[in-house]
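> prediction below, plus the sequence it came from.
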Amino acid sequence: MTAAMVEQIRQRLVQALAPLDIEVVDEGYKHVGHANEGKGHYHVRVVSLAFAGQLSIKRHRMIYAALDGLMDDGVHALSIEARAPGE
């Protein structure tokens, strides 16, 4: 399921934010023995023009909005790097 979830996260972010660069990494292995047995932990790095002029909190909200529904079903934890081009 993790490879499928990585692809689903990627597709949603591409559709919502048209990123110039994107990376989605399953980090479940770092959290073995933690809540949710180490599953559902992901890191996203997104570079998008949509983030230009936006505060970090707004950028994170844009990502969470794109992943609506997944945060309750499949994603237990998400670390985010959200940047505008040139940052």
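Arrived safely, thanks for sending.

> drop to CA atoms for contacts and neighbour counts, all remaining ones
Will do.

> Gln54 versus Gly40, what's the distance?
From Gly40 across to Gln54, the span is 27 Å (CA to CA, to the nearest Å).

> the two: which is more packed in?
Gly40 (24 against 13; other CA atoms under 10 Å).

> second structure follows, compare the two:
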Amino acid sequence: MTSPVQQEMEQLLQDAFTPTRLEVINDSAKHHGHSGDDGSGASHFTVVIEAPAFADKSRLERQRMVNRALGDIPGERVHALAIQASAPTP
């Protein structure tokens, strides 16, 4: 079952990048009882995204693009976000 914040992240990333691959993985259960676990079950996520928009961008630029697309979610509504962003290979 996906959480509302997970669904929102998926929609925001889909709208911003039209990715060829998108996975928003809820890692919160792995962090139960750790710092940042707010008990909501939606505190830690991994985003795996592949989109043409990331071509010729550095890893840092790609991560910044994803964070901008997600608005206030990283750091405000989600404690931890791991980002694996890449461009499709020709």
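Received the coordinates, thanks. The model shown is predicted, which means the values in this text are computed figures rather than measured ones.

> any idea how far the aligned residue in the second structure for Gly69 of the first structure lies from Val5 of the second structure?
Using TM-score structural alignment as the criterion, Gly69 of the first structure maps onto Asp72 of the second structure. Distance, Asp72 of the second structure to Val5 of the second structure, by CA to CA: 11 Å.

> and for Asn26 of the second structure?
Applying CA to CA, the value for Asn26 of the second structure to Val5 of the second structure is 10 Å.

> which neighbours do the two share?
Overlap of the contact sets of Asn26 of the second structure and Val5 (by CA atoms under 8 Å, 6 or more residues apart in numbering) consists of Ala42.

> quick one, which of the two is more surrounded?
Neighbours were counted for Asn26 of the second structure and for Val5 using other CA under 10 Å; Asn26 has more, 20 against 15.

> is it true that that one touches Gln7?
No: the pair Asn26 of the second structure / Gln7 is not scored as a contact, 10.7 Å apart, by CA atoms under 8 Å.
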